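**Student:** Pasting a predicted model and its sequence here:
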Amino acid sequence: MSLADRFREHVTEHRNGMIHDLMFAVAWVGLVSILFDFVFTEAPTWVFYMFLLAGIPAYFGFFFSLELAKQE
């Protein structure tokens, strides 16, 4: 099986998850960018990067709580 075939199979198998991941990432970066463009205009750059980094636990927390809600 070639690399292209394996890639195609992987994308076909995980399509919905990849789309959800991309949508969350775009929404999170958009929200943080809007906050720092209009609300926290005087904040240092490192705070912006910390907010972006906070997207990692937010991602796992959101999808974990979504799974719990689906189970109940």
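**Tutor:** Yes, it's here.

**Student:** For the rest of this, base every contact and every neighbour count on C-alpha atoms.
**Tutor:** Fine.

**Student:** ok, now how distant is residue 46 from residue 55?
**Tutor:** Distance from residue 46 to residue 55, counting by CA to CA, to the nearest Å: 15 Å.

**Student:** want to compare, so here's the second one:
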Amino acid sequence: MTDANDTDYANDSEPDETVADRLRRHVSENRGGMLYDLAFAVVWVTTVSLLYDFLFSNSPRWVLYMFMLAGIPAYFGFFISLEMARKQG
């Protein structure tokens, strides 16, 4: 019987590597992408919060949740279009 618990990421790490070491390596490898993701999230949540507080102040609470939920397709749409623009130019 094969080991069902063997995964690819388990084979990538050193045997003596701690969780903190793996986390540090992951962050150093993906620093740029994580920074872009954080920046997008901060800008999106700030924009939606300001819109809901000032422009849609009389709207029900679910409107805020729908705006926040719209951030998911907006995120993927933005970064997919950015990647397409990089390939063209």
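**Tutor:** That came through, no problem. Values in this document were obtained by computation on a predicted structure and should not be read as measured data.

**Student:** what TM-score comes out when they're superposed?
**Tutor:** Once superposed, chain against chain, the TM-score is 0.98 (TM-score structural alignment, normalised by the length of structure 1); 72 aligned residues with a CA RMSD of 0.4 Å.

**Student:** neighbour-wise, which of residue 46 and residue 55 of structure 1 wins?
**Tutor:** residue 55 (16 against 9; other CA atoms under 10 Å).

**Student:** Tell me which residue of structure 2 lines up with the more buried one.
**Tutor:** The pairwise alignment with structure 2 assigns residue 55 of structure 1 to residue 71, based on TM-score structural alignment.

**Student:** Excluding chain neighbours, what is closest to its match?
**Tutor:** residue 44 (6.8 Å; CA to CA, 6 or more residues apart in numbering).

**Student:** Residue 17 of structure 2 versus the one you found, what's the distance?
**Tutor:** In terms of CA to CA, residue 44 of structure 2 sits 36 Å off from residue 17 of structure 2.

**Student:** Looking at those two, which one has more neighbours?
**Tutor:** Legend: neighbour count by other CA under 10 Å for residue 44 of structure 2 and residue 17, higher for residue 44 (19 against 9).
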